[in-house]
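K.L.:
take a look and give me a structure for this.
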Amino acid sequence: MSQLPVIVGFGGISPAGRSSFHHGYRRLLLDKLNDTDRNETLLDLATLMGLASYQDNQYLDQQGNPASINDLLDSIRPQVCNSTLIRRIEKECFDVHKVTFNKPATLNTDGAISFTLRARQMPKNIPANWQVKALSASQMEVTVQGDLEVIFPDVKEALVQSAGQLPNGFQPGKLYQSRNHPRNIQMTIFGASDALQSVGIPWDKIAASVRPDQIGVYASNSIGQLDDLGFGGLTKYPSIGKRTTSKQMPLGYAQMPADFINAYILGSVGVTGGALGACATFLYNLRNAVNDIRAGRRKVVLVGGSDAPVIQEVIEGFRSMGALAEDKDLLALDNLSELSADDYRKACRPFGNNCGFTIAESSQFTLLMSDDLALELGADIYGAVPEVFANADGHKKSISAPGIGNYITLGKSAALISRMLGEESLQQRSFVQAHGTSTPQNRVTESHVINETAKAFGVTNWTVAALKCYIGHSQGTAGGDQLNLSLGSWKYGYIPGIVTTPEFATDIHASNLHLSNQHIEVGPQGMDSVILNSKGFGGNNASAVVLAPHITQQMLLKRHGQDAFNRYQDKLQVTREAASQYDQDSIKGLTRPIYRYDNNVLTGADLEINSNEIKLPGYAQTVSLDIDNPFEDMN
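P.N.:
Below is the predicted model:
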């Protein structure tokens, strides 16, 4: 019997804001919310962005003056809405008008030229055509005969000026002792903390309920930490005359999100790892977690991803591939002479007439438990993930071109839903969260994958969503965006429309699809399942099946019985009260990320080891060494 991996908490930060309690989802459809939910999400964004604070039981505006909620919302709503989701790249990331692009040159001289340098600026290896004279202990005179190789500092206008950026003013590194952490790591600390605190059950209680090695963390990103505090500085600093630091190399690794969570948030000694699979990275990590829980190897697993690629060098790399929406192409699409702020917000147009994807940053985490542990602890259950399928493309001509693997992953996902919930559920009450990158190639190839799968399973009007139209493409974390935002549909009953696409392209395959540029009202229980789809660069394809909370509840009731479910409901009320308190405190800006530096650090001398178990000081249970022989038939 397989354990069912259920979702008991989720959180993070994206261009839509904080993910827990569906705040990120709410930002996508503010006009569909009631006043209370809308106001809470706007206030949450305002405190994240530094536009408001809460002190002495009242809100304060940015100047520190007391303000009623209505007055505060009236004043900050335009700024909140304009400074979230996809928008023109802001100076917090880099100045789009002054992108570094230095020019090498050779100075040709008819005669000798002379100049002075400080002694510490002199090159270690003096060129053969230099004559050097010391003017003082700190000043040197250089005379050059012949050519002189130089690099002129220069800047240019960015060719790509749109991106999905975290809410303007949000600085995760100021919420804890970030110690020169790359932006990605700062986002990880915030995102993982948000997910854990959203559960409503203290982590210490969860950890005490299982053995230390029954806990897992699978988290990573697709391209590492590429800002100056990570691999970006490591590779760039020597060429611009800066000193490489001792932190840039280790902090650049793509599995650092998992490492930091284990070391500074959870103190976990359980299984750890970070898969790499381009755009499918989050779903690869999710697959590892699902497999572990189903097999009984793990009881609780934190899955996550964190990508911060809104960096001028990364953007230029994708642009040179022809992958990004350049300003000149956006102008051509709409026959414009100049792009306005609204035009930048509509840069990503999945399945429409488009010209490239919009890069984005995001950090998303989801906590999974085995179904028996969730009921035992009284965890709130937001859905379940029975399976994640991953397949390669086979032989390819171009490594970046799409292939056949996604037909397999999506087909298997549809087949599983049909087997578990029945054909009618698949055909009438399932939808697809498309990869939906907004490239001309993706709109044709992915629509063909989804449409052909729909035909094969008798789905005549398969609803397809594409959340990147709001928040952009966060690379390896994109699957986390899809998962955590999809959960909101079962709370509020809407599937967000592809609102930036004015009309869908004529070359897409949509005979059996339902694509809409308006929000689709389905009701909180109108959909039984969703398939999260990723078509990754290089042939990394993954599709995950996510079951609705009402379906998950039916399955748990059948497995565990009414008495067990009644006991669970009693515990659930306490969990929800604690979780709600965290949410309310976060809305007011009163919470802080979990960060336990130099906390309960153990060495081998602290452990008690015998042939049956290992005792770890500070851990409620031991690590069992009673290991089954999986190959008894071969001994």
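K.L.:
from here on, just use CA atoms for contacts and neighbour counts.
P.N.:
OK.
K.L.:
quick one: contacts for Ala289?
P.N.:
Listed by Cα atoms under 8 Å, 6 or more residues apart in numbering, the contact partners of Ala289 are 216, 218, 301-303, 368.
K.L.:
where's it, which helix or strand?
P.N.:
Secondary structure assigned from DSSP states H and E places Ala289 in helix 281-294.
K.L.:
so the helix or strand just after that helix versus helix 281-294, what angle?
P.N.:
Downstream of helix 281-294, the first helix or strand assigned by DSSP H and E is strand 300-307. Using axes from the mean of the first three to the mean of the last three Cα atoms, to 10 degrees, one finds that strand 300-307 and helix 281-294 are set 170 degrees apart in direction.
K.L.:
in terms of secondary structure, what does strand 300-307 contact?
P.N.:
Where contact means 3 or more Cα pairs under 8 Å, 6 or more residues apart in numbering; DSSP states H and E, strand 300-307 is packed against helix 183-198, strand 215-220, helix 256-261, helix 281-294, strand 362-370.
K.L.:
which of these sits closest to Gly241?
P.N.:
The closest of those to Gly241 is helix 183-198. By Cα to Cα, the value is 22.8 Å.
K.L.:
what helices or strands is the following helix or strand past that closest one leaning on?
P.N.:
Downstream of helix 183-198, the next assigned helix or strand under DSSP H and E is helix 203-208. For helix 203-208, there is no helix or strand it packs on, judged by 3+ Cα pairs under 8 Å, 6+ apart.
K.L.:
for comparison, sequence B:
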Amino acid sequence: AHAVAIVGFGEIGPFGNARARWSIEKSQRLTSADAIELAWLCGHIKFENGEWLDLESGDTVDVNDLVNTYDLNSAIGIRENAVFDPNMVEAYSEVLLSEDLVFHVPDADIADSFKRQDPANTHVVVAEDGFKVVRKAGARVRVPRIDPIDRDIAGQLPAGFDPTRLGFDSQQLEQIDPVAIYNLLATAEAFRTAGIDPRELWAEIHPSRIACTQGSGIGGMRALRRLYADSVLDQNKQSDVLQETLINVGAAYPGMYIYGGYGPMINPVSACATAAVSVEVASDLLTARKADFVVAGAFDDFSKEGARGFAEMQATISADERARRGFDPDQSSRPCDARRGGFVESQGGGTILLCRGDTAIELGLPIYGLVAGAWSAADGLQKSVPAPGPGVSAIGAGGLSSPLGQALDTLGLGADDIGVVSIHGTSTDANDLNETQLHSNLAKALGRSAGNPLPVIGQKAITGHAKGGAAAWQLIGLCQSLNEGIIPPMHNLDEPDRRLDDRAPLLFSDETLNYGPGAIRAGILTSLGFGHVGAAVCVANANVLLEGLSETELEYYSQRRDARWNYQLKAQYSVMLGEQQYFGGGVDKTLSADQEYELLLDPNGRIVL
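P.N.:
Sure thing, here's the model as predicted:
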């Protein structure tokens, strides 16, 4: 009962949410329910007078043909870049003026500011309508030009996605960086999947025991651009933009607007391993009893600055390379395939809600999985910042007595109970070769039985690489895999890299494997980031905990859990039916300053509305 339970999750990414992503991942098609939700999310339909209507025409729509009606498959996943035009990206180059440059300004102060910047090459002349500034021939000035980025695809939020339809106003969207907007949306969804309103949580748990370990790999790119580039260009000035560049601020917003925690606030920045490290910190807080409920996860965005940076590192697949190999956008991310050409960027991330198993049972929260263990590791002496290394493999040092072996044993599991591996799988040589070797060695060190295959999931083939949020998608997908007993295929694995032939017991299947609900007892994911940070999370099936309950305890828990599942479904439908907002806009504080101190200093204090 002291195991760490995953009780809720929210995902925002190229498929909108975890439900649609899982459908595509396991079966390559959207269900009817997915199509309704996606068509609504993309702004195509609305519910009115008991039926679904086309948002523009007001005509009734055929809910069984929404995928074709609105071509939903082209609106999701990895597709051509619609965030910015990679062929029209500006750069500012220094040139020498071959003749005088003359321009007008309205007042003396502005004119003087130009003269002070280059007094030797500038003079000011009074004009009828203000002042004429003359920048002399031979002066150096910067002139904008087009400098294309040879990266034309990304995993993007669904086409038509608009936060103003989900509860945000224009002022919030202008002020709050998109990374924090993603977090707010995913966290609101996570509480719905947990079947609990945050206000109910306040009545059950002291607010100082509600913690946050969310982070980001890069942070708010729009805010960074506004602070460091737009300010130099004297445009789009936002007075409070500095705060939006701070990664912990993006993590703070859900606490400010949604769940109102007062507990530990530890916000990791671990590049592409951030979400996994976030879960590790959350698990440690719960195990050490420094918190009773933790909001974990990570988010990142997709921007022209990041796209150029990764392109110059030759980390992502180029448009020329993609065309040369004949890959469609959704064929371009190819973990473990011999024809891979680099990773594909993506935007979004995910929120994970965690608490101890006894808390989950007591509150009747749905348990989607158990964190058997979570670890991070460095890679020793290295000369290359991005190159992944073997550090994570140390969790298997000692076999059955290793950190991983002991974590499994605590739950009554062993090496052969790990039924699936979700790899970081970036579709790069450096990552795929190292990571598969790591898992092969790890399985053998744990004493996995010879001939017991270990299937691999390479999720980034369909999602692209979310950077900091990548492991959140992996973890949610792993929970879905364990709950349904289904292991998705290795998408885009058309020509397996023969250098991976010696990676036994790993199994790279290009077909969906269906073992049935409850058959997969545990799984493990790895997440590797720049700066030589690696992380692993081992997840056990919820049944491992529930099987230890007495018949009476299980019946009591199941009734409360089922009620929360009903709450979850009602909340999700209410959002689509327009009865409540996806993001409710925040909860107002009900305490005075004196009441707030009184609450925090009372160990039995609770917020009851």
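K.L.:
and the TM-score between these chains?
P.N.:
After superposition, the two chains reach a TM-score of 0.90 (TM-score structural alignment, normalised by the length of the second structure), with 591 aligned residues with a Cα RMSD of 2.6 Å.
K.L.:
that older thread, tabulate the helices and strands packed on strand 300-307 of the first structure (TSV), appending distance to Cys93 of the first structure.
P.N.:
Formatted as TSV, those follow (distance: least, Cα to Cα, whole Å):
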stretch	distance to Cys93 of the first structure
helix 183-198	11
strand 215-220	22
helix 256-261	21
helix 281-294	24
strand 362-370	14
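K.L.:
if we can go back for a sec, quick check: the farthest pair among the contacts of Ala289 of the first structure?
P.N.:
Tyr218 and Leu368 (11.0 Å).
K.L.:
joint contacts of the two?
P.N.:
In contact with both Tyr218 of the first structure and Leu368: 289, 301-303, using Cα under 8 Å, 6+ apart.
K.L.:
okay, and Lys535 of the first structure sits in which element?
P.N.:
Going by DSSP H and E, Lys535 of the first structure is part of strand 529-536.
K.L.:
residues in the second structure aligned with that strand?
P.N.:
Counting by TM-score structural alignment, strand 529-536 of the first structure falls onto residues 522-529 of the second structure.
K.L.:
that stretch vs the first structure, average distance?
P.N.:
Its aligned residues in the first structure lie a mean 0.9 Å from stretch 522-529 of the second structure after superposition (mean Cα distance after the TM-score superposition for the first structure).
K.L.:
tell me which of the helices and strands packed on strand 300-307 of the first structure lies nearest to Leu324 of the first structure.
P.N.:
Of these, the one closest to Leu324 of the first structure (Cα to Cα) turns out to be strand 362-370, at 17.6 Å.
K.L.:
average separation of that closest one from the aligned part of the second structure, please.
P.N.:
Compared with the second structure after fitting, strand 362-370 of the first structure has a mean deviation of 1.4 Å; criterion: mean Cα distance after the TM-score superposition for the first structure.
K.L.:
can you list the buried residues in that strand?
P.N.:
By neighbour count on 16 or more other Cα atoms under 10 Å, the buried set for strand 362-370 of the first structure is 362-370.
K.L.:
next structured bit after the longest helix along the second structure?
P.N.:
When the second structure is parsed with DSSP state H, its longest helix is helix 551-576. Proceeding N to C from helix 551-576 of the second structure, the next assigned helix or strand is helix 593-600, under DSSP H and E.
K.L.:
what does that following helix rub up against?
P.N.:
Contacts for helix 593-600 of the second structure (Cα under 8 Å, 6+ apart): 207-208, 605-607.
K.L.:
translate Thr358 of the first structure into the numbering of the second structure.
P.N.:
Checking TM-score structural alignment: Thr358 of the first structure goes with Val344.
K.L.:
mind listing what that match touches?
P.N.:
Taking Cα under 8 Å, 6+ apart, one finds 153-155, 316-317, 332-333, 426, 464-465 in contact with Val344 of the second structure.
K.L.:
for these, which two are the farthest from each other?
P.N.:
Ile153 and Thr426 (15.1 Å).
K.L.:
which of the two has more residues huddled nearby?
P.N.:
Thr426 (31 against 27; other Cα atoms under 10 Å).
K.L.:
that one: which element?
P.N.:
Using DSSP H and E, no helix or strand contains Thr426 of the second structure.
K.L.:
residues contacting it?
P.N.:
Thr426 of the second structure neighbours (Cα under 8 Å, 6+ apart): 333-335, 342-344, 432, 460, 464-465.
K.L.:
equivalent analysis for Glu25 of the second structure, please.
P.N.:
Contacts for Glu25 of the second structure (Cα under 8 Å, 6+ apart) come out as 459, 462, 488-489.
K.L.:
aligned to it, what sits in the first structure?
P.N.:
Per TM-score structural alignment, Glu25 of the second structure is aligned with Leu28.
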